[in-house]
Each structure stands twice: as C-alpha cells, then as structure tokens.
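Undergrad: Below is the structure, and that's it, no one-letter string:
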C-alpha cells in the first residue's frame, strides 16, 4: 500500500460511453457565444512592447468545480474576469470582483500563494495607460467571497525593475520544497526576478543569491518550473530573446546552476514561449521553445524541440520532427488533444508586416518522432496576431480546449469537440495543501499512467506558455484503453498507487494519514462518511488495498486504519 493514501471528497465524473482513441478531432470557436470575448485594446503605442501582449490565465476561482478565465485588457480596456456558469457560458464579474484594473498588462499566473485554499492571480504590467513605468505588477489575493484585493506592494512583488515597466511571463512553483509557492518573473531589460515565498504572505527577492550570475543579460519572456530529471526539485526553464534562453538546474539547496551549454539547449534564436512533455513516451520530459523564422526561411532559427536523451542532456530535433517552421512564434502548449496516448503541440504566431496573418499551428504527434500540422482540418482557422495561449477543459467533458489571446484583436476560445472525450481520457486535479511540505493544488506532482503496452508521464506546474497559464491538472489520453494504473509521486516524495482506474475526471486529495479523509488532522465521523461516499462513488482512492475492486476488504481496511488513528 502506498505511503501516502490520499482522499477524495468525490469524483467529478466518469463521463459518457466508450469510444475509440483517434476519433476525428474538431474544434469550434465559441468565445462570443460563450460570453467571454474580449478585444485587446491599447491606449498609445510603445515601440515593440505594444505588440508583445496579451495573455491570461485559467483557474477555479470560486471553487465551484468549473474553470474560470482571467483576461488581460491592454491599457485601452480593463482586465476581465469571467466565471464559468457550467453550461458553456461565462459571466463577466470583473467589477464585482474588483479586478477591473486598466493598465498596460502583459501576462498572468495563477497560484494559491498564501495557502488558504483560494487561487490568487499575479498580473505583470509594463506601465500605466499613458507611459511605460515601473512598479505596476499586481497580486490579486482571492478573498474567498467573490472579491480580490491587490496586495502586491505589501507582498513585495509589485516592482521587478527599478526604473522600467517591462515584466512579461510569470510562473508560480515551489523551488525550495517548503510547501509554499515561490514566484519567477521574466523581464526583457534586466528585470528577471525570483521571489521566495516567506510563508507569511510576503516574498523575498532572492535573484542574486539563488540564480546564476548573468541573469540581468537574459531578455526574458517565459519562465517555467519543471522537474526535468525526476529528482524531486523543479528546475527553471527560462525562455528569452536573442539566444539568451537558460536551462537552470535546481541544486536542491535554494540555488540554481546554469546548464544551458552542457544540456545542449539555448539554441533558439528568439525564444518567446515554451512547453514541455514526454513526446516520445520514453520517461523523460522534452522541451519545446517557440522562436521566429522568416517565411522564406532566410533568417531566424525557427522553433526548437529539445529531446531529452538522458537526465539534463538534450538533442535538438525540430526540423526532423516537423515542428521547426512556425512563422513568428509565441504562446504554445502541449497536451494529448485526441487521446491517442501521444502528446501534441499547439502554437500561435504573428507579428508586424509581413507576418500579420501567421496561422496558429496544431502539431499532432504521429508517434514516430514526427508531427503533422492539422490546425485547418481540425477547425482552427485562426491567422492573425496570436500572443498568449492556454489550454483547459472548460466544460468538464474530459478534453482540452484552447484559448488564444491576440494583440489588438478579439481573443478566441476553441472548444474541443472530440466525440465522447470523457470515455477516452483520465484527468486528475489535486488538493495537496493540507500535507506538510506540499505546495497547494498539486504543484510539483508527477503522474505515471500505465495501460497495456503504454506508459505515459505528466507533471503539474504553473508555467508560462508565454504570458498565459493553462489548467492545473494531469490530462492523459487512454489510447483505446478503458482503465489505467496510476502512480502518483508528490513533491515531497510521497507516493500513491491507484489501480484499474476508469476513464473520467477525478480530484485527488493527498494526505499522510490513511484514515483522515477530510483531511483536517482530526479523525471523526466526517472522515468515515466521506470515505463511504467515496467508496459508493467508486472513487479510486477508496480502493484501499489497491486491487482495483471495491469490496468488503476496503471498508474493513478503512475502519481498521480509523481505529488505529494517525501518528
């Protein structure tokens, strides 16, 4: 039995009837119909920087089980917050929530920085509506009552550059393993910053002592905390312009080492966005970085795909894989869109003339080391000024939708209309904040899924795809199977095995004591009733003996553990 048995207060759903993997993938653009269409607006032009934004982020901000959407406005319009109604539509609650700030916003990151159970929002900015100015970043603390309060100044994360407003991508992650979320912020003009969470609602700037020398020369766009070698410590992928991207290894002592050269990365000439995934299912995460290339291929490196061949050692294979030519690349994300057991890539593009109508690309993984762009045939007809991009399951059907944020154009929401997606995938969302040493919402959790003849791996992070953050979950296609065995490794080393798990969407709650099903550190009737509810719902965490069967032995095992108490 696993060292850590987690709980569940219930399974969201195991949806629909079975369908085969590889069904026809189709997307439908729904932003206007869904009530969440926002046109990015700017008040004045700032050379170049004006065209870098916008982005946004997704999260269940009111904890109703449906993913909501935060959108950057752009200086000519306020930032917006849309609550998901659970019926395919959204409600604009910007004013009542208090987040309607008008500024030159760039990107957003989501994480429960104060560990109170409510997702907060960090917003990067390059200034006021009139000018580029420093100290305009925002930390919206979720008050848990439908409103937010800007606490950036008190928390110590309002300013990332002493004299310039130039913050771009941001990412939460627990780099020091103390159970609270730290914050990385990218800047193009010397404003790269790493803030350590003090655990009391404030942060300390540890850039000079935690990051290697020379980060002030890195023209940063998109940081991301990912444990690339499986040692339990999240490394820092720092995507940047003009051949300054960095691959930073977490030393496990609060510092990072620059391994860009030795790792074989940093070849992207103009790194903009990034994503990662085990694209070849070999048990090692690979790294994809968007960049630029002229349409006649006369200049620019194009996108880079760094395949990890051994821990922290990569080979660049973008041309052979068919993912190098991406126009002027920006936001990108990797997930299994068609549930065939292979991780795909979506990337959006665009810039000034002659790149004004660069198409978004949907690189579908062929399973042989190559990808094919199937955006148009899948219904993604976007060609324009794409910047930020994220993926999320907004309708809780078991498939990933796509949001594209455009410069001075409307944002787009592409609904994934894959047939019966809930029967062909497993999605895990995590509750981890109650366990000592674990950051909230599953940050740093690794999931390995096994089906006959196939092993897949996922990781929970809050990284910047480029000014945007996707859903915090592990989404895995079943590739024709109906059940899977799952091994969950939490950031503090606790493990849990769930066997014979059927397709569906589950919330997994980590706990160090098997009987504490709330979990609140106290054993009482509520733990018993919660276990019995999970058992009745056939939630995987109620299968206490890991045999894939829900029977008397599980109930007896729980009652025995309850009687023994927690140590």
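TA: Received, thanks. What you see is a predicted model, and the numbers here were worked out from it, not measured in a lab.
Undergrad: From here on, just use CA atoms for contacts and neighbour counts.
TA: Fine.
Undergrad: can you give me the helices for this protein?
TA: 31-34, 94-97, 152-155, 207-210, 260-263, 318-321, 525-536, 552-564 (DSSP state H).
Undergrad: okay, these in TSV with distance to residue 61 and mean neighbour count next?
TA: Shown next, in TSV, are the helices of the chain (distance: least, Cα to Cα, whole Å; neighbours: other Cα atoms under 10 Å):
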stretch	distance to residue 61	mean neighbour count
helix 31-34	18	15
helix 94-97	11	16
helix 152-155	18	16
helix 207-210	30	16
helix 260-263	36	15
helix 318-321	37	16
helix 525-536	24	18
helix 552-564	33	15
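Undergrad: Ok, which of the ones you listed comes nearest residue 139?
TA: Of all the helices of the chain, it is helix 152-155 that lies closest to residue 139, at 4.5 Å by Cα to Cα.
Undergrad: What is that closest one packed up against?
TA: With contacts defined as 3 or more Cα pairs under 8 Å, 6 or more residues apart in numbering; DSSP states H and E, helix 152-155 has these neighbours: strand 138-142.
Undergrad: Can you tell me what sits against the strand it packs on?
TA: For strand 138-142, contacts defined as Cα atoms under 8 Å, 6 or more residues apart in numbering pick out 61, 99, 118-125, 148-152, 157-158.
Undergrad: what about 10 Å?
TA: 61-62, 97-99, 101, 105, 108-114, 116-125, 147-159, 201 (Cα atoms under 10 Å, 6 or more residues apart in numbering).
Undergrad: can you pull the contacts of the closest residue to residue 246 other than its chain neighbours?
TA: Computed as Cα to Cα, 6 or more residues apart in numbering, the closest residue to residue 246 that is not its neighbour in sequence is residue 238, at 5.0 Å. With contacts defined as Cα under 10 Å, 6+ apart, residue 238 is in contact with 169, 184-186, 192, 215, 218-225, 244-248, 266, 271-274, 464.
Undergrad: Included below, for side-by-side comparison, is a second structure:
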C-alpha cells in the first residue's frame, strides 16, 4: 500500500461539477406571480410529465388558481379551459379519489368573502369537473392531506384550517373517510385538535405499517372555571391503530408552532422517519419516540416555508428554508452528510421568498428534481419561478464506473489539517483528485501517478473554511464522489 500526501494551493476555478446547480427557467408567458400561495405538481393529463397548479393572491387581479400543463421539457402553458375557484391562503392536494387511475384535486382557501374546500374529479385528460354536495368544511390558512387511514385501499382526507360563518371564525381539524368511489363522510368524534394557520403530515412513525399524523397550528382553548380563553401554538402527534382510529401521543418533545411547515424524512440513515418542524429537527428512535436534535441549528424565520429534500442527489435529505428575518427576506441551504449532520452552504441556490410555497418534480425528464417557488421576493414583487436542476457529476453518465460507495474518508467531520481518503485504483496510472464546495465550484485539482490497489491519500484541508465539501477521484475507468465536512 502506497501513501501519497497531496498539498493543495486552493486556487479557484469556475467549473460547475460535484453539486446540484439550479438555473431559473423563465416561462413564456410567465407563471402568474402570487403570494399566500399553494403550489403542487401532478400529472393531470396522463402524458407522464408533471404539470403544476398554482393558487394564491395576485395584486390587481385577486385570488387565482391556475393550471399549467407541461410539454415534457419543462415548458408550461396555462390550461385556459380549467375553471378552478380562485383562492389564496390556500391548500391543494391531488389524489385518485374515485379509483379510476387519474389524479383528482381538492382546493381550499378564501376569496376575501368566503372560505372554500372544493373537490374536482379528472376525466384522465386533465378536464376537471366540480363535485357538488361534498361534506367538506371550507377553510383558509390550513392544510390538506390525503392518505388511506383505514387500510381499505382508498384515499381518505384530513382538512385543517380556519372556517368562517358570518362574522365568526373557528378552527377545524376534520377527518373524512372515502367509500372508494369518491364519496366522503366526516368521521365524528375524532381526537384531532382544531387548528388554523396549520400544517399536517402523515407518516408511519412507529413502524407498524399504517399512517400516523402530526398536526401543528394555532389552537383555541375556551374559557373554563379556572382560566380565560387561550390561543396556543401546538404540535401534536397521533398514532393510528391501522383501522383509522387515532390516539394522541402524550409527553412528546415537540415545540408548538403556528404558520409552520412539517416534513418527515430519514435524515440520519437509520431507516425510520425523523421530522422537521419550522427549522427544528427531531430524530426518531424507530418506535415513534422523538428527540430534539440540539446539534442541528437551522435559521429561524417567520412567514416562510421549508423543504426537506435531496437537493444534491446523494440519497439523503437536505434542508432549504426561506422567509423573513425581521424586515428582510432570508433563506438558508443546509447540506446533509447522510448521518443527519447539517452544514449551512455559503450560497443558497434560490432567491429568498416569503409568504409563499415550494414544490418539487422532474419537469424536464432528466431524472432530477426541479423546483417551483411562489411568493414575495426581496423587491416586494409577487413571483412564481421555475428552477431547473442541472445536475452533472452525480449522474455518472460518462461511461465511468461509479465507485462512490467504495471511498472512505476519515476523520469525517474533520477538525485537523488532513483528511484521509482511502481508494482502490484499478490500474497503474494517473489519479485525478478534485475538491469542490457544495455549490459546485472547483477549489483544487491534483494529478498524481499511483500504483494499482488500495491508496491512502492525505488531503490538506487546513485552508478550507468550516462547511461541507465534495471530493472526486478519477483514475480513467472509475470515478467516485464523497462528501466531507470541515469543522
């Protein structure tokens, strides 16, 4: 085994490799810019690409709900014959509610006068018809989630939010079961706390193969003999017995929030679902017991949104968060090392937006996730922007064998001068080693003649700032990429 020490002079090159690069793709005509929005992708017309529905408020026009169909390459056109109700402070959810193999949609929100929850069925070609006489309560500032709560193979729905009757406003959390044909019935006596300015997410938190649910929002508690009425920010977990009967989990560590997103994902690779609530991460022990992760520090924002997704295509979820800090727009991008350790990137890939929404889908068929963000930008303009993901190196489409899983790095995170890289060279020859930051900027490159077999390479990282980086090794036949953190 041969030991090679590579000392880098961290000169900067401008090649975009090793990380996701997002580029805004303007539409012609453009998406209507909105705020107080909801944005959701779905294949509404059965052509295997992702279309997008955007609802929200447009100054000078009012509340809108517009459907844009995709030509498969990421070029969208408004479907003018679709007459969805225009709403803002909205929620949208697609599901096949009648079992005919296409996606129907439920849209909730307000139009300055009334609150709505309207269901539309799809004929399979993207033509929607409103379903009359549904039992749904109209809500605003809420959330909608479809799932099969009772194991009968159809999509039930939970709706939360603020409803209005005359001058009175009330909070709601209402569960409706589906008969399989799209007819819904309210479940009376469900244990869910009534909330508005809410978010909900279903996930199997305890490994028993049924969907449990986490509900956040602002709850109203009426006056009692010993206390006055109260509004309380809440975050409550309910477990499912598999038949759609839910029970509140007492004594959780969750901090209550209002106007917060909720997202489940396995952030640390232990095969269970952890949860992020308004920038606070909680890890799961696999049995549904959550512990706040004090080591993860995510920027605190107001009137914003976040996303827990794999932005850099390395099979672990990263975090993007956007909103307001004080009187200014702010956003942060946090890269996951695969073990649930997050490092803030020096540059965020998107324009900071507040009072908006975000949605993900592969809109151009290149097998990575593109993004639409709608809301208010730093210039107080209402926008709806599409960003195309131009992933390069992680696709490994140049004929080289991907050996990323065979690279080992230690210590990782590193706090010393050297990072040790172990790599099996396939033959005698030149080994090219490159280091990138998480935004794809090439920081250094070294060509070294090596022998065949296991190589131990000491990389000088003393001049690197605290953060996440990528190292790429290429011997002409095989290539591997690994992530490391400098602390």
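TA: It's in. These numbers were taken from a predicted model, which means no experiment stands behind them.
Undergrad: Quick one, which of the contacts of residue 238 of structure 1 are buried?
TA: 169, 184-186, 192, 215, 218-225, 244-248, 266, 271-274, 464 (16 or more other Cα atoms under 10 Å).
Undergrad: how close does residue 98 of structure 2 get to residue 104 of structure 2?
TA: Distance of residue 98 of structure 2 to residue 104 of structure 2, computed by Cα to Cα, to the nearest Å: 8 Å.
Undergrad: quick one, what contacts the aligned residue in structure 2 for residue 410 of structure 1?
TA: Per TM-score structural alignment, the equivalent position to residue 410 of structure 1 in structure 2 is residue 383. By Cα under 10 Å, 6+ apart, the contact list for residue 383 of structure 2 reads 30-35, 58, 353, 356, 373-377.
Undergrad: contacting residues around the closest residue to residue 447 of structure 2 other than its chain neighbours?
TA: In this structure, residue 447 of structure 2 finds its nearest non-sequential neighbour in residue 432, 4.6 Å apart by Cα to Cα, 6+ apart. By Cα under 10 Å, 6+ apart, the contact list for residue 432 of structure 2 reads 445-450, 472-476, 479.
Undergrad: ok, so of these, who is nearest residue 344 of structure 2?
TA: residue 472 (20.7 Å).
Undergrad: separation between the residue nearest to that closest one when sequence neighbours are not counted and residue 425 of structure 2?
TA: Closest residue to residue 472 of structure 2 apart from its sequence neighbours, by Cα to Cα, 6+ apart: residue 481 at 4.5 Å. Noted for residue 481 of structure 2: a distance of 14 Å to residue 425 of structure 2, by Cα to Cα.
Undergrad: can you map out the strands along the stretch 101-250 of structure 2?
TA: Secondary structure of the stretch 101-250 of structure 2 by DSSP state E, counting those that start in this stretch: the strands cover 104-110, 115-122, 128-130, 140-147, 156-165, 168-178, 184-186, 195-203, 212-221, 230-240, 246-248.
Undergrad: among these, which is nearest residue 312 of structure 2?
TA: strand 195-203 (23.7 Å).
Undergrad: thinking again about what came up before, would you mind listing the residues touching both of residue 98 and residue 104 of structure 2?
TA: 121-122, 182.
Undergrad: Go through those and name the one nearest residue 79 of structure 2.
TA: residue 122 (13.7 Å).
Undergrad: burial count for the closest one?
TA: A count of neighbours around residue 122 of structure 2, defined by other Cα atoms under 10 Å, yields 21.
Undergrad: Which residue in structure 1 aligns with it?
TA: Using TM-score structural alignment, residue 122 of structure 2 pairs with residue 142 in structure 1.
Undergrad: measure its match to residue 388 of structure 1 for me?
TA: 23 Å.
Undergrad: ok, now which ones touch the closest residue to residue 83 of structure 1 other than its chain neighbours?
TA: Sequence neighbours aside, residue 68 is the residue nearest to residue 83 of structure 1 in space, at 4.8 Å (criterion: Cα to Cα, 6+ apart). With contact taken as Cα under 10 Å, 6+ apart, residue 68 of structure 1 is in contact with 57-62, 81-86, 90-91, 392, 394, 471.
Undergrad: Equivalent analysis for residue 292 of structure 2, please.
TA: Contact analysis of residue 292 of structure 2 by Cα under 10 Å, 6+ apart lists 252-255, 275-276, 280-284.
Undergrad: how close does the counterpart of it in structure 1 sit to residue 269 of structure 1?
TA: Following TM-score structural alignment, the counterpart assigned to residue 292 of structure 2 within structure 1 is residue 316. As judged by Cα to Cα, residue 316 of structure 1 and residue 269 of structure 1 stand 13 Å apart.
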